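*Asks:* how would this look folded up:
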Amino acid sequence: MEIVKTKIPDLYILKPKVFEDERGYFFESYNKETFLKLGIDQNFVQDNESKSMKGVLRGLHFQKPPFTQGKLVRVMHGAVLDVAVDLRKKSPTYGQWASVILTHQNKWMYWVPPGFAHGFITLEDNTVFFYKCTNVYNKASEGSIRWNDPDLNIDWQLKEDPILSEKDKNAPFFREFDSPF
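*Replies:* Below is the predicted model of the structure:
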């Protein structure tokens, strides 16, 4: 597996070695030893999956302590532009974001550590998005930041208005946010 560091410490793109032949393909999507070599000692306790039509934007979401989640995300079908925002107050990259295009063709994964907001926009119809979480979901601990926050200035590479939930349309702006991380 190739590990690619992003401009934000602790946020990684993981490119698995894919074995393909006339029957199909095989790849290792998670290996605890690989994560330990990166200094990531996390246990995954919950798997989530969503299916969305093209143009759906989900995020920017996070879980507050004590239910903070790290996420290992990937696309099983379709494609997304995946975004992570550093919410760790003491981080030199606080308030900065990084993105990657994940597809079922490239089979890349994104490690989004605890203390980050996460979101994605689907680039194809019937996109199936999968992620492993290091903590269980807790409704009382959920938080979000406005996807189009002018201070964050995320380049979502939009060609038209995204399809949003009411929660995401009305999420607070970054300047109103007091980070618990």
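
*Asks:* please count neighbours and contacts with C-alpha atoms only from this point.
*Replies:* Noted.

*Asks:* from D21, how far out is the spatially most central residue of the chain?
*Replies:* By Cα atoms, centre = their mean, the chain has its centre lying nearest to H118, at 4.5 Å. To D21, H118 is 34 Å away according to Cα to Cα, to the nearest Å.

*Asks:* next SSE downstream of whichever strand or helix holds the residue nearest to the centre of the chain?
*Replies:* Using DSSP states H and E, H118 maps to strand 116-122. Along the chain past strand 116-122, the next helix or strand (assigned with DSSP H and E) turns out to be strand 127-133.

*Asks:* what does that next one rub up against?
*Replies:* 44-54, 69-80 (Cα atoms under 8 Å, 6 or more residues apart in numbering).

*Asks:* which of these count as buried?
*Replies:* 44, 51-54, 69-80 (16 or more other Cα atoms under 10 Å).

*Asks:* out of these, which are inside strands?
*Replies:* Within the buried ones among the contacts of strand 127-133, residues falling in strands by DSSP state E are 51-52, 71-77, 79-80.

*Asks:* please generate a structure for the following sequence too, so the two can be compared:
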Amino acid sequence: MTFIHTRISGCLEIVPVCFQDERGRFVKTYNEKTFESHGCCTDWKEEFYSVSRRGVLRGLHFQLPPHQHDKLVYCTAGTVLDAVVDLRKGSPTYGDHIMLELSAEKGNMLYIPRGLAHGFYVTSESATMMYKVSSVYAPDHDAGIRWDSAGIAWPASTPIISTKDGLLPPLIDFSSPFSFDDCAKRQ
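*Replies:* I've put the predicted structure just below:
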């Protein structure tokens, strides 16, 4: 696996080795010692996936303290444009975002530390996204910011979003409970 640092501290693109032959592909998505050696979470509490069609935008989501979590995301079918926004007060990149294409073909993953909002836009006919998270889903701490409030150049101005995502507050109105120093200590 290759771990590539993004300009947002702690957020990493991970490119696994993909083995391919006449039968298909084999991809190792996780190895505890390798993740540990790069300062990444190795204590995953839940894993789930979503299936979405072209034009769907999910996000920008996170969980509030004390149920915040680190997240590992990757695409097992299709292609998405994945985005994260730094919400950690005191971070040199607070309010900034990165965007990265994740695809089943490439097999690349994104490691998202606590204190970052996450979302993605489906560019293929459909896409299946896998998520590993370091805390259990806590509905009362489920939160997000509006998809169109962080300066992200999404491919569509009117994506397909959920009613819930349409009601999220804009970044400018969000009072972040995340601290860069506190989040960095936990990595």
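
*Asks:* average gap between the strand holding H118 of structure 1 and structure 2?
*Replies:* Strand 116-122 of structure 1, aligned to structure 2 and superposed, deviates on average by 0.5 Å (mean Cα distance after the TM-score superposition for structure 1).

*Asks:* just checking, what packs against that strand?
*Replies:* strand 57-63, strand 79-86 (3 or more Cα pairs under 8 Å, 6 or more residues apart in numbering; DSSP states H and E).

*Asks:* for W97 of structure 1, find the nearest of the ones you listed.
*Replies:* W97 of structure 1 lies closest, by Cα to Cα, to one member of these: strand 79-86, at 4.3 Å.

*Asks:* now do that closest one: which elements does it pack against?
*Replies:* Short answer (3+ Cα pairs under 8 Å, 6+ apart): strand 79-86 of structure 1 packs on strand 97-103, strand 116-122.

*Asks:* which residues touch the first one?
*Replies:* In other words, strand 97-103 of structure 1. 6-8, 13, 74-86, 108-110, 152, 154.

*Asks:* one more time with 6 Å, if that's ok
*Replies:* The contact list for strand 97-103 of structure 1 (Cα atoms under 6 Å, 6 or more residues apart in numbering) reads 75, 78-85, 108.

*Asks:* in JSON lines, list those along with distance to I101 of structure 1.
*Replies:* Listed next are the contacts of strand 97-103 of structure 1 as JSON lines, based on distance: Cα to Cα, whole Å:
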{"residue": "V75", "distance to I101 of structure 1": "10"}
{"residue": "G78", "distance to I101 of structure 1": "11"}
{"residue": "A79", "distance to I101 of structure 1": "7"}
{"residue": "V80", "distance to I101 of structure 1": "6"}
{"residue": "L81", "distance to I101 of structure 1": "5"}
{"residue": "D82", "distance to I101 of structure 1": "6"}
{"residue": "V83", "distance to I101 of structure 1": "9"}
{"residue": "A84", "distance to I101 of structure 1": "12"}
{"residue": "V85", "distance to I101 of structure 1": "15"}
{"residue": "W108", "distance to I101 of structure 1": "8"}
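
*Asks:* any idea which of the helices and strands packed on strand 116-122 of structure 1 is most buried?
*Replies:* Mean neighbours per residue, mean count of other Cα atoms under 10 Å, is largest over these for strand 79-86, with a mean of 24.

*Asks:* centre of the chain to stretch 111-118 of structure 1, how far?
*Replies:* 7 Å (Cα atoms, centre = their mean, to the nearest Å).

*Asks:* distance between the ends of that stretch?
*Replies:* End to end - Cα to Cα - stretch 111-118 of structure 1 spans 11 Å.

*Asks:* quick one on the thing from earlier: tell me if I'm right that the residue nearest to the centre of structure 1 and H61 touch.
*Replies:* Yes - if you go by Cα atoms under 6 Å, H118 of structure 1 and H61 touch, sitting 5.2 Å apart.
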